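Colleague: give me the fold of what follows.
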Amino acid sequence: MSDAPSRAPATAAKPWHEQIRVGFDLETTGRDPETARVVTASLVVVDPHGRLAAAYEWLVDPGVPIPAEAAAVHGVTTERAQAEGLPADAAIVEIADTLRDFFDAGIPVIAFNACYDFTVMDRELARRGLEPLQNRWVIDPYVIDKQVDRYRRGKRTLTDVCDLYRVPLRDAHTSAADSLAAVGVADALARRYPQLQVPLETLQGQQCAWKAEQAASFQEYLRRKDPTAVVNGDWPVARR
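Modeller: Predicted structure coming up:
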């Protein structure tokens, strides 16, 4: 992408889910964002009509072995990453710079369970002594769904919420498919709950508060059995 001027989103006649928006997803070497390394990354651009307009994808050699458990989920082995992947130092810069361009242009970036993906990126940049992302205009369907339908029973994985909101999800656990599905879920939520059709800066602040409340509630539940349980409520990046 070309450099875009740094600005806040302009006030628009249409709500965010009817403007250009971007889906973002990572597949990594593990579940812990403090130690996970990026293996694949996808950014998909969706036009105001909900059609795929562009896609940016990376296959990354993380520089460490990819555990068999992780490879079984996303399908990328250590051997494939080493043979076909971009070296991690170059890939992380490219992914971060592309995200920066979208943020600077005031375009919302939608990521399901965004705190995982953006914490992974934060730690990858920190390992290299690089500037952290500003992470403006992030939309997280995982946090939003838990807020607007908080008493619904059952799992809330991307697959589950796609089924609920009738969003197609093909090739689950590939970053391209998951990022596009995240946009679909966010759009469905905005249509079903008009109170979400607020300015991006307002929604960003609301999600920070919602995530903190959700973490506090879950921590209180866990402490019934384990008084030392701690649930991090930071969003969209877990503070160290």
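Colleague: going forward, measure contacts between C-alpha atoms and count neighbours the same way
Modeller: Fine.
Colleague: just the helices in the protein please.
Modeller: 68-74, 78-84, 88-104, 114-127, 141-148, 158-165, 175-192, 200-222 (DSSP state H).
Colleague: need these in CSV (columns: distance to V230).
Modeller: Below are the helices of the chain laid out as CSV (distance: least, CA to CA, whole Å):
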stretch, distance to V230
helix 68-74, 26
helix 78-84, 33
helix 88-104, 30
helix 114-127, 16
helix 141-148, 18
helix 158-165, 24
helix 175-192, 27
helix 200-222, 6
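Colleague: out of the ones you listed, nearest to A41?
Modeller: Set against A41 and scored by CA to CA, those come closest in helix 175-192, at 5.8 Å.
Colleague: D32: neighbour count?
Modeller: 12 (other CA atoms under 10 Å).
Colleague: apologies, that question was intended for Y56.
Modeller: Count around Y56 with other CA under 10 Å applied: 14.
Colleague: number of nearby residues for the residue nearest to it when sequence neighbours are not counted?
Modeller: Excluding the flanking residues, the one nearest Y56 by CA to CA, 6 or more residues apart in numbering is L43, at 5.1 Å. If you count neighbours by other CA under 10 Å, L43 ends up with 25.
Colleague: ok, L43 - contacts?
Modeller: Residues in contact with L43 (CA atoms under 8 Å, 6 or more residues apart in numbering) are 22-25, 55-57, 176, 179.
Colleague: repeat that for 7 Å
Modeller: 22-25, 55-57, 179 (CA atoms under 7 Å, 6 or more residues apart in numbering).
Colleague: relative to G23, how far out is the closest residue in space to V46 that isn't next to it in sequence?
Modeller: Nearest residue to V46, sequence neighbours excluded (CA to CA, 6+ apart): L52, at 4.6 Å. Separation of L52 from G23 (CA to CA, to the nearest Å): 10 Å.
Colleague: of these two, who's got more company?
Modeller: G23 (28 against 15).
Colleague: surely the more buried one is in contact with V109?
Modeller: Yes: with contact defined as CA atoms under 7 Å, G23 counts as touching V109 (5.7 Å).
Colleague: second chain to compare with the first, below:
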Amino acid sequence: MSWITGPLVAFDLETTGTDIETDRIVTAAVVRLEPDGAISEERTWLLDPGVEIPEEASAIHGISTDHAREHGVPPSSAVEDIARAVAEVLRSGTPLVVMNARYDLSLLDRECRRYGLESVTERLGGVPSPVIDPLVLDKHVDKYRRGKRALHALCAHYGVPLDDAHDARADAVAAARVVRRMGEKHQRIGMMPLTDLHELQVRAAAGQAASLQAYLRRTADPTAVVEQAWPVVPRNRQPGPAEAPRGREREPGDRAAAPLSRTAPG
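Modeller: The predicted model follows:
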């Protein structure tokens, strides 16, 4: 049986900013989609991140500092719940879909460290797997396609509705539906065993990062370093450059490409 005909669980964060080392979780969602696309389980969280939420971030995901303080739960308890939920999914063998996993899973890892909690990696006894990342896979199967690779662009390309972008639940659901369509369209990944698919993405993400690094060294910064690790950036690494200029190449909040940061929060 192919993974595209089985259940998928999607994970998404909305955050205070774009840096995995310093920014915080504002909202999170873990959503299970059945083979027919129906949502059978979902968990969502609103956190009081304990810091001011920048106006730029609030404008994207709609959560203000005041709203988070009034309605959000303490971050330490929420991060524990989120990490436990993610680990349970992966421990079950169900694939975890994460758009730009390198960002979301690394930020969750840093939040666990911040509050003295076991990370997902520590809970599992190894790097989170199996993870399916629409960003990495789309670049792999359609390397030379022009245009954006942000979630909204992938939804448009694969014919998946995205009605409430930058809402963690909506983005999670859309990411899962995108990878299922991608697997149906590109049978060479759709029929691949999950272990092989995960390892393919490890190699693909490293190759994509190396290619970007070479480009940046030719055109912008001869000392540029782009993180190659996927799906979690090891701790104590120095932040590298974003995968795209910090302008309007992509919609704010979409996970189009950030080795250690995103071009916009959430």
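Colleague: ok, back up a step: among the contacts of L43 of structure 1, which ones are buried?
Modeller: 22-25, 179 (16 or more other CA atoms under 10 Å).
Colleague: re the thing from before, just say which of the helices of structure 1 is most tucked in.
Modeller: Burial of the helices of structure 1 is given as mean neighbour count (mean count of other CA atoms under 10 Å); helix 175-192 ranks first at a mean of 23.
Colleague: which residues in structure 2 does that one align to?
Modeller: Alignment of helix 175-192 of structure 1 against structure 2: residues 168-185, by TM-score structural alignment.
Colleague: the matching stretch vs structure 1, mean deviation?
Modeller: Compared with structure 1 after fitting, stretch 168-185 of structure 2 deviates on average by 0.5 Å (mean CA distance after the TM-score superposition for structure 1).
Colleague: gap between that stretch and the chain center?
Modeller: 12 Å (CA atoms, centre = their mean, to the nearest Å).
Colleague: same deal with stretch 67-79 of structure 1?
Modeller: 20 Å.
Colleague: in structure 2, what stretch matches that stretch?
Modeller: Using TM-score structural alignment, the residues of structure 2 aligned to stretch 67-79 of structure 1 are 54-66.
Colleague: pull up the distance across that stretch, start to finish.
Modeller: Note: stretch 54-66 of structure 2 ends 11 Å apart using CA to CA.
Colleague: circling back to that earlier point, tell me the counterpart of the residue nearest to V46 of structure 1 in structure 2.
Modeller: That one, L52 of structure 1, aligns with I39 by TM-score structural alignment.
Colleague: contacting residues for L200 of structure 1?
Modeller: L200 of structure 1 touches W137, counting by CA under 7 Å, 6+ apart.
Colleague: ok, now how distant is it from Q207 of structure 1?
Modeller: From L200 of structure 1 to Q207 of structure 1 the distance is 10 Å (CA to CA).
Colleague: next, count neighbours for the closest residue to G184 of structure 1 other than its chain neighbours.
Modeller: Leaving aside its chain neighbours, G184 of structure 1 sits nearest to V167 (5.9 Å; criterion: CA to CA, 6+ apart). Residues lying near V167 of structure 1 (other CA under 10 Å) number 21.
Colleague: residues in contact with V167 of structure 1?
Modeller: Contacts of V167 of structure 1 (CA under 7 Å, 6+ apart): 181, 184-185.
Colleague: returning to that earlier point: for the helices of structure 1, which one sits closest to W16 of structure 1?
Modeller: Of the helices of structure 1, nearest to W16 of structure 1 by CA to CA is helix 200-222, at 7.2 Å.
Colleague: if we can go back for a sec, of the buried ones among the contacts of L43 of structure 1, which belong to strands?
Modeller: Of the buried ones among the contacts of L43 of structure 1, the ones assigned to strands by DSSP state E are 22-25.
Colleague: any idea how far the residue nearest the centre of structure 1 lies from L26 of structure 1?
Modeller: The residue lying closest to the centre of structure 1 (CA atoms, centre = their mean) is A111, at 2.6 Å. Separation of A111 of structure 1 from L26 of structure 1 (CA to CA) stands at 9 Å.
Colleague: and for A36 of structure 1?
Modeller: 10 Å.
Colleague: does R32 of structure 2 touch S40 like I think?
Modeller: Yes: contact criterion CA under 7 Å: R32 of structure 2 and S40 qualify, at 5.8 Å.
Colleague: how about Y116 of structure 1, what's its partner in structure 2?
Modeller: That one, Y116 of structure 1, aligns with Y103 by TM-score structural alignment.
Colleague: do the same with R100 of structure 1
Modeller: Per TM-score structural alignment, R100 of structure 1 is aligned with A87.
Colleague: residue range in structure 2 corresponding to stretch 146-154 of structure 1, please.
Modeller: Using TM-score structural alignment, stretch 146-154 of structure 1 pairs with 139-147 in structure 2.
Colleague: quick one: distance of that stretch to the chain centre.
Modeller: The answer for stretch 139-147 of structure 2 is 19 Å, by CA atoms, centre = their mean.
Colleague: pretty sure the residue nearest to V46 of structure 1 sits against V22.
Modeller: No: L52 of structure 1 is not in contact with V22 according to CA under 7 Å; the separation is 9.5 Å.
Colleague: joint contacts of those two?
Modeller: Joint contacts of L52 of structure 1 and V22 (CA under 7 Å, 6+ apart) are 45-46.
Colleague: rewinding a little: compare R32 and S40 of structure 2 (neighbour count), which wins?
Modeller: Between R32 of structure 2 and S40, counting by other CA under 10 Å, R32 is the more crowded of the two (24 against 11).
Colleague: what residues are up against the more buried one?
Modeller: Counted by CA under 7 Å, 6+ apart, R32 of structure 2 has contacts 8-10, 39-42.
Colleague: one more: E42 of structure 2?
Modeller: 30-32.
Colleague: for it, give its distance to A172 of structure 2.
Modeller: E42 of structure 2 is 10 Å from A172 of structure 2, by CA to CA.
Colleague: need the overlap of contacts for those two.
Modeller: What both E42 of structure 2 and A172 touch, as defined by CA under 7 Å, 6+ apart, is the set V31.
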